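The following block contains a protein sequence and its predicted model.
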Amino acid sequence: MKPVKWGVLGAANFAKEFMARAIHAAEGAEFAAIATSDAKKAEPFQAFAPNLKVYTDYDALLADPEIEAVYIPLPNHLHVDWTVKALEAGKHVLCEKPIAMEEGEFDRLIAARDASGKLAAEAYMIVHHPQFIRAKQLVQSGVIGDLTLVDTVFSYNNAADVENIRNRPETGGGALPDIGVYIFGSARFVTGEEPTAIAHSQITRENGVDVFTQMTAEFPSFAYRGVISMRMAPRQYITFHGTKGHLTLTAPFNAGVYDVAELTLETTAGRQMERWPSANHYVLQVQNFCRSVREGTAYPCPLEFSRGTQRMIDMTISAADGA
């Protein structure tokens, strides 16, 4: 398979530490260009990709006919506009989450994707990880019986980092856009169900951004409970509890960083554990994207899936605000 040539719009730290390296490492991909307003910011990228083209203008990178796909790690409020611009320039697009800030913006994204004939997707890497593929298989097989409750938590504390874009309303900050996508999207992915109602939602805000949310939701066949925070010590897990057993992922969202990816299944037949110490969901995400571009295979996380997650975020905000 001919490698897909990638460009990155912006020299974000996350791109430098994770996604640009994943593109460089992925089979079927070539990290070929980066655009940044300051060429010095490209130097850490050139350290592991010495043949990298460097542009000091985003539009110049999009005009490069050799670049087939772009990864967009820009601040949240810029995601929709630059995704559309990249599609209109004839590029495939993988945009960092959240790709949009409200459900209605997906109309524009999907229209631009369809008009371009290119692949556009949110960089929702966890659905590419074998632990979630396995969790989906197990839950839907009925091994834990009828699913009754999904319980999930994701927290970290960045209170001291006041300049972080997650703590700034003007850049689309907040815990729900940053990590709400994980606790909501993961439950939807594994179960294949959509929420019918938000039973309870409580949101705490600081300086115009949400920093803590606790909520419960109703799905067609199970109850859901979620907590996220940017003001609590780091913690993450997701548990699927059924009538015959339960399944837990203890490092579901930052596997390999927070802890080793580990799945524990407990039923009346006993307890079993599976681990994936070396799986890199960022690399797997890029490889799946490239296969979809080259071979036309279905992509695991289309815009329609991401739209459903944003719908659940919007529902949670509306329930808390009494809208």
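Structure received. Numbers count the residues shown, from 1 in each chain.

CA atoms for contacts and neighbours, from now on please.
Noted.

Can you give me the separation between Arg291 and Glu88?
As for Arg291, its distance to Glu88 is 22 Å (criterion: Cα to Cα, to the nearest Å).

of the two, who's got more company?
More neighbours sit around Arg291 than around the other of Arg291 and Glu88, counting by other Cα atoms under 10 Å; the figures are 20 against 17.

Asp210 touches Ile203, doesn't it?
Yes. Because the distance of 6.5 Å satisfies Cα atoms under 8 Å, Asp210 is recorded as touching Ile203.

Comparing these two, which residue is more hemmed in?
Asp210 (22 against 19).

can you pull the contacts of that one?
Contact partners of Asp210, counting by Cα atoms under 8 Å, 6 or more residues apart in numbering, are Gly173, Gly174, Ala175, Leu176, Ile203, Thr204.

got these as JSON lines, with secondary structure and distance to Glu266 columns?
Output for those, formatted as JSON lines (DSSP: H, G, I helix; E, B strand; the rest coil; distance: Cα to Cα, whole Å):
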{"residue": "Gly173", "secondary structure": "coil", "distance to Glu266": "38"}
{"residue": "Gly174", "secondary structure": "coil", "distance to Glu266": "35"}
{"residue": "Ala175", "secondary structure": "helix", "distance to Glu266": "31"}
{"residue": "Leu176", "secondary structure": "helix", "distance to Glu266": "31"}
{"residue": "Ile203", "secondary structure": "strand", "distance to Glu266": "33"}
{"residue": "Thr204", "secondary structure": "strand", "distance to Glu266": "35"}
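
and which of these is nearest Ala320?
Taking Cα to Cα as the measure, Ala320 sits nearest to Ile203 out of those, at 6.2 Å.

A further structure is provided below for comparison with the first:
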Amino acid sequence: MEKVRWGIIGLGSIANSFASVFEAENAELIAAASRSLQKAQEFTKKYNIPKAYGNYGALIHDPDVDAVYIATPNTHHISVIKRALEAGKHVFCEKAMFVNQKELDEAVALAEENNVLLAEAMTIYHMPLYKKLKQLIEDGTLGKVKMVHALFGSLKDPDPSNRFFSKELGGGALLDVGVYALSFVRYFLSSQPHNIKTVANMYPTGVDEQSSVLLKNKDDEIGTVSMAFRSKMPKMGLIVGEEGYITVNDYPRASQAILTRPDGSTENISEGSASEGLNYEIQAFTRTILTGKDETFFHLTKDVTQIMDTLSKEWGMDLSLDE
């Protein structure tokens, strides 16, 4: 294969962002599908995409499509993922990719059975800044990492009919903003946390409104996450070591960070561009398909899914959708 031909399923706001910036060497966006043919045609016309489909199956079974980007609501991810994998398509899915461990296990088995690639569209794993920060940590700049913290709070309109608060559509803070916070923390922890403690307040619709999470791994590193849907908080991450700490603001697509040393001196660290966040992940997935060198960080998606599954069960929140 010399070029990866992409299709999009689910044409909401994030799909529009994806199509508007799509640019990768040896990749082409050739198809888009919605449950409404008119919506698909309007979308493909807007972004100069050759093929429009009024149902997901038609795109999935298009022999010209190599990779499918899935941007449907959270609880509908798994049904589309499974259909695409069974059709032999590589799958790149929006976060949170899965709502529980069962879905992850089913998808992994199908991907292996059909010898195709499966990955989550998580910008945190692909921002050049984080590769640079990881290198600083490996070089000993921070000393031993002790703690990693992440905040993310969003003030959503309390409308029970909105997808953010809909249990049927995979609403709640965890699957919307919390997945970013957990991915940031897990990225910088040396190993998967084995000790998980949490408290949460639930919204009347049965999804999580706000929570705090405490994590500890075998390396005695501690991670904390605070997430909310009815209170605004900064998207701020901290990586704390014995020789200083790194502050990252707007961490989902960060390009800058500040290193603060014990004496109070600071150093600005810059790498990459926030506006290119989606393209970094598109390019990484494309390269993985073409070269076989894994740049997907899917092992971290597995770890974060496991943590989210633990949290959901602790809160008594079942977001699975019966097919």
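Yes, it's here. Predicted model, so just to flag it, every value in this text is computed and none were measured.

secondary structure class for Ile269 of the second structure?
Under the three-state scheme (DSSP: H, G, I helix; E, B strand; the rest coil), the conformation of Ile269 of the second structure reads as strand.

Need the counterpart of it in the first structure.
When the first structure is aligned by TM-score structural alignment, Ile269 of the second structure is paired with Glu274.

Against Gly178 of the second structure, how distant is the most centrally placed residue in the second structure?
The residue lying closest to the centre of the second structure (Cα atoms, centre = their mean) is Met122, at 3.1 Å. According to Cα to Cα, Met122 of the second structure and Gly178 of the second structure sit 12 Å apart.

Need the residues touching each of the two.
Taking Cα under 8 Å, 6+ apart as the contact definition, Met122 of the second structure and Gly178 share no neighbouring residue.

can you pull the contacts of the spatially closest residue to Asp57 of the first structure that is not a sequence neighbour?
Ranked by Cα to Cα, 6 or more residues apart in numbering and with sequence neighbours excluded, the top spatial neighbour of Asp57 of the first structure is Ala35, at 5.8 Å. Taking Cα under 8 Å, 6+ apart, we find Ala35 of the first structure in contact with Gly7, Val8, Leu9, Gly10, Ala11, Val54, Tyr55, Thr56, Asp57, Tyr58, Leu61.

Ala35 of the first structure -> the second structure?
Checking with TM-score structural alignment, Ala35 of the first structure has Ala33 as its match.

State the distance from its match to Ile60 of the second structure.
Separation of Ala33 of the second structure from Ile60 of the second structure (Cα to Cα) stands at 9 Å.

likewise Glu120 of the second structure?
When Cα to Cα is the yardstick, Glu120 of the second structure and Ile60 of the second structure sit 18 Å from each other.

which of those two has more neighbours?
Ile60 (28 against 24).

what do we get in the first structure for that one?
With TM-score structural alignment as the criterion, Ile60 of the second structure pairs with Leu62.

and that match, what is it in contact with?
Counting by Cα under 8 Å, 6+ apart, the residues that Leu62 of the first structure touches are Ala86, Ala89, Lys91.

Please repeat the previous calculation with a cut-off of 10 Å.
7-9, 35, 55, 68-70, 85-91 (Cα atoms under 10 Å, 6 or more residues apart in numbering).

what's the answer for Met230 of the first structure, then?
With contacts defined as Cα under 10 Å, 6+ apart, the neighbours of Met230 of the first structure are 154-159, 166-167, 174-176, 178-179, 210-213.

how do the residues you listed look in the second structure, which are kept?
On the basis of both residues aligned by TM-score structural alignment, their matches' Cα atoms under 10 Å, what survives of the contacts of Met230 of the first structure in the second structure is 154-159, 166-167, 174-176, 178-179, 210-213.

returning to what we had before: for PyMOL, write the select line for the buried members of the contacts of Asp210 of the first structure.
Applying 16 or more other Cα atoms under 10 Å to the contacts of Asp210 of the first structure, the buried members can be selected in PyMOL as follows:
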select buried, resi 173+174+175+176+203
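
need the contacts of Asp210 of the first structure in a markdown table with distance to Thr297 of the first structure, can you?
Compiled in a markdown table, these are given as follows (distance: Cα to Cα, whole Å):
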| residue | distance to Thr297 of the first structure |
| --- | --- |
| Gly173 | 34 |
| Gly174 | 34 |
| Ala175 | 33 |
| Leu176 | 31 |
| Ile203 | 39 |
| Thr204 | 42 |
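
tell me which of the contacts of Asp210 of the first structure is nearest to Ile144 of the first structure?
Proximity of the contacts of Asp210 of the first structure to Ile144 of the first structure (Cα to Cα) peaks at Leu176, which lies at 29.4 Å.

now the helices for the second structure?
13-21, 37-46, 56-60, 77-86, 101-114, 128-138, 173, 179-188, 277-291, 298-315 (DSSP state H).

and the fourth one, how far from the chain's centre?
Okay, so that is helix 77-86 of the second structure. From the chain centre to the centre of helix 77-86 of the second structure is a distance of 17 Å (Cα atoms, centre = their mean, to the nearest Å).

which strands and helices sit next to that helix?
Using 3 or more Cα pairs under 10 Å, 6 or more residues apart in numbering; DSSP states H and E, the elements in contact with helix 77-86 of the second structure are helix 56-60, strand 67-70, strand 90-94, helix 101-114.

Leu311 of the second structure: which of the ones you listed is closest?
Of all these, it is helix 101-114 that lies closest to Leu311 of the second structure, at 11.4 Å by Cα to Cα.

mean shift between the closest one and the first structure?
Per the superposition on the first structure, helix 101-114 of the second structure and its aligned residues are separated by 1.0 Å on average (mean Cα distance after the TM-score superposition for the first structure).

The residue lying farthest from the centre of the second structure and Tyr245 of the second structure: what is the separation?
Among the C-alpha atoms of the second structure, the one most distant from their mean position (Cα atoms, centre = their mean) is that of Asp263, at 35.8 Å. From Asp263 of the second structure across to Tyr245 of the second structure, the span is 11 Å (Cα to Cα).

Using PyMOL, define a selection of the buried residues within the contacts of Ala35 of the first structure.
The following PyMOL selection, which keeps only the buried ones among the contacts of Ala35 of the first structure, applies the criterion 16+ other Cα under 10 Å:
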select buried, resi 7+8+9+10+11+54+55+56+58+61
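
mind putting the contacts of Ala35 of the first structure in TSV, distance to Asp81 of the first structure included?
Conversion of the contacts of Ala35 of the first structure to TSV gives the following (distance: Cα to Cα, whole Å):
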residue	distance to Asp81 of the first structure
Gly7	17
Val8	15
Leu9	12
Gly10	14
Ala11	18
Val54	22
Tyr55	19
Thr56	19
Asp57	15
Tyr58	12
Leu61	16
